[in-house]
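Asks: could you look at this predicted model? Sequence included:
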Amino acid sequence: MDDKQQEFLERWERERETYRAWGEFVCQRIIGLLGEVLPEEGAGLFLRIPAKPRVKETPSMLQKAFLRKRYSNPYESVEDKVGVRFVVLLNEDVRTIGSVIEGATQYWTATKARDFEAEREENPSVFDYQSVHYVVRANPGLGVGHSTFIDDMPCEIQVRTLLQHAYSELTHDTIYKPTVSATPEMKRAAAKSMALIEATDDYFSQVVGVIKTAIGNAEYVERTLATVYQEITGKIVASTPLNKLLIDHYKPWAGADFDQQLQDWLKKKPYIAELLSGSELDIVFEIPAVLLVLFAISMTPDKAKENSPLADDELEPLYSILGLGFNSV
């Protein structure tokens, strides 16, 4: 080992634990910031694999600094002394984390070292290794507790989808960091796999979009029903499985302006509010979704009973309230 390598190694031994702490800091700050932009699900469900910092092994770092790259300033040039990987479900989730990383200017400066979407636009016919890589560098004077980080110290951040991560685990050490020569057949198989991953991600995004639209509609209906029910009864009720079941079945009767439709309908039938405000009601009257069931019966009494989650003997009183005969429609 020559003097330059020995100096590199001694400095690394002095600073290793500081880099480890820096990686922990970066990881926890990103998770915390994700929790702020994802208030409902939090980062715990958003991240598909637990994120934890990884300090580069000394032999690997020495080989990169002095053999593989031959940097003029080896120690400063190795930017992945510590790194952390975030694995999410979809490409749009990759962009969410990217926004968090780029926006955390109070902690670091961030540069995008690799962007697979930009590479795909530049070479649209090439299907290759995909991942977004950032390097964040500590702001001057930044620290935690009684410790101060080294100014401008780097941390590499990789952001991948779950499919990209699976592909990387399968191929990266052989195709992109070869311990054996990658054959044309291997490269072709890897490219076909990446093409399939891109197509699958597109399909997943379509499915998620449809699900979000459906969930959004159901949540809108549920909020409307809960608000109106509380206004007319004074009762604050929690959502229940039966409430959700009835909403899921009867939500086709709720239009885009259901809140206004419901208010207008109740004005025409004030006795419903009086009925629901009473005490000792049957259990079905104690959930906000009963408003939607009554609304559906009022609109289309014949269709409202088809495949209903409520049994005939549970539906019949609701028809009677509206002056309708259950068996005559």
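Replies: Good, I have the coordinates. Numbering: from 1, shown residues only.
Asks: from here on, contacts and neighbour counts on C-alpha atoms
Replies: Fine.
Asks: tell me the centre residue of this structure?
Replies: The geometric centre of the chain, computed from its C-alpha atoms, lies nearest to Phe46 (C-alpha atoms, centre = their mean), at 3.8 Å.
Asks: put this next to the first one:
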Amino acid sequence: MKSKFRRRRKVVFDSGVMITIPAESIWLIDISPNKKNYMDPSKQMTDIVGCRFVTLVSSDIEIVERALIGFSGWTVTRERHYADEVAAKPGEFDYQSVHYLAICFQEFTHGGTIIPEGTTCEVQLRSLLQHAYAELVHDNIYKADQYVPQSTKRLVARSMALMEATDEMFCSVARELDDVNRSQRFWYACLDTKFKEITGIGFYSSLDEHTLIILERFRELLRTVSLAEVTRMFEAMAYRTKIAERQDLELFSKPICVLVFWLAKHRFDDLSNDWPLASLDSDVAEIASFVGFSWH
């Protein structure tokens, strides 16, 4: 009999990476039935004690793996990985999970409980979709006491194919959002530093809506621009003075104005064609006029 305990939490690893664990299970198996007739089940059974981490998407599994492998005090070996099984049988869509065995190589005490040397813990890692499949299929299909129609098995395989495709799309969404957020944080931090240097005012604690809209609109353009190009412009005192003197204007009072000045001077056509905030047109017009252009 397997006793389970579940909880939901966020996990922060030593690397500083944080992922959300939708479900974390810890189990303890009653070895008294001993169906496989082990001579010494407490030593021969490797999953008497175990835990399972269920991540939102499969790409997060790698983060948990790195943390697990780097954990001191335990010898960790990988026993199963769905990627190996997919590579071996690419035409099959079946149960997917990552299994590790963690063996304590010396006795220690944790939370008042003595953990004997040689204690083995099975650690399972799955995405949320992989876990949903496993929970439905494991007892109802693979270990079912009753007959399971071939049509049902086919439906199960089709469901895993759909889940695999869905997870891949979710991972792509997560990567794209991470890329966008990383770019936004980088540019805002740099612009804030320059803005504070010019005005003595720092705003890094708040990424306001206008800034987000502007950074998103010019995201592709900024991939081709170096920070040095933007900040070099402000070696000229005239630009610094203009920003410092016009803090009464909304755009001038935000770090993003540093980028808008550069765009007006060096990418005016892009700025004019793609400017997303009509409410700040008068502020942009003043910047454009200052660098020698006429705003529409």
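Replies: All right, it came through fine. Just so it is clear, the structure is predicted and the values come from calculations on it, not from any experiment.
Asks: TM between them?
Replies: Here the TM-score for the pair of chains, by TM-score structural alignment, normalised by the length of the second structure, is 0.85; 291 aligned residues with a C-alpha RMSD of 3.0 Å.
Asks: about what we covered before: residues contacting the residue nearest to the centre of the first structure?
Replies: Going by C-alpha atoms under 8 Å, 6 or more residues apart in numbering, Phe46 of the first structure touches 88-89.
Asks: aligned counterpart of Gly118 of the second structure in the first structure, please.
Replies: Under the alignment (TM-score structural alignment), Gly118 of the second structure pairs with Asp152 of the first structure.
Asks: next one: Gly50 of the second structure
Replies: Correspondence of Gly50 of the second structure to the first structure, assessed by TM-score structural alignment: Gly83.
Asks: would you confirm that Ile247 of the first structure contacts Glu222?
Replies: Yes: Ile247 of the first structure is within contact range of Glu222, at 7.0 Å (criterion: C-alpha atoms under 8 Å).
Asks: pick out whichever of these two has more residues nearby.
Replies: Of the pair Ile247 of the first structure and Glu222, Ile247 is the one with more neighbours under other C-alpha atoms under 10 Å, namely 24 against 20.
Asks: and that one, what helix or strand is that in?
Replies: Ile247 of the first structure is located in helix 241-250, with elements delineated by DSSP states H and E.
Asks: can you name the element that comes right after that helix?
Replies: For helix 241-250 of the first structure, the following helix or strand on the C-terminal side (DSSP H and E) is helix 258-268.
Asks: residues in contact with the following helix or strand past that following helix?
Replies: With elements assigned by DSSP H and E, the helix or strand that comes after helix 258-268 of the first structure is helix 270-276. Contacts to helix 270-276 of the first structure, defined as C-alpha under 8 Å, 6+ apart, come from residues 232-233, 266, 285-286.
Asks: farthest-separated two in the residues you listed?
Replies: Leu266 and Glu286 (17.1 Å; C-alpha to C-alpha).
Asks: how about Thr77 of the second structure, what's its match in the first structure?
Replies: Under the alignment by TM-score structural alignment, Thr77 of the second structure pairs with Thr111 in the first structure.
Asks: wait, Gln146 of the second structure
Replies: Mapped onto the first structure by TM-score structural alignment, Gln146 of the second structure lines up with Val180.
Asks: for the stretch 101-250 of the second structure, just list every one of the helices.
Replies: Under the criterion DSSP state H, counting those that start in this stretch, the stretch 101-250 of the second structure contains helices at 128-137, 150-199, 209-217, 219-222, 227-232, 237-245.
Asks: cool, thanks, signing off.
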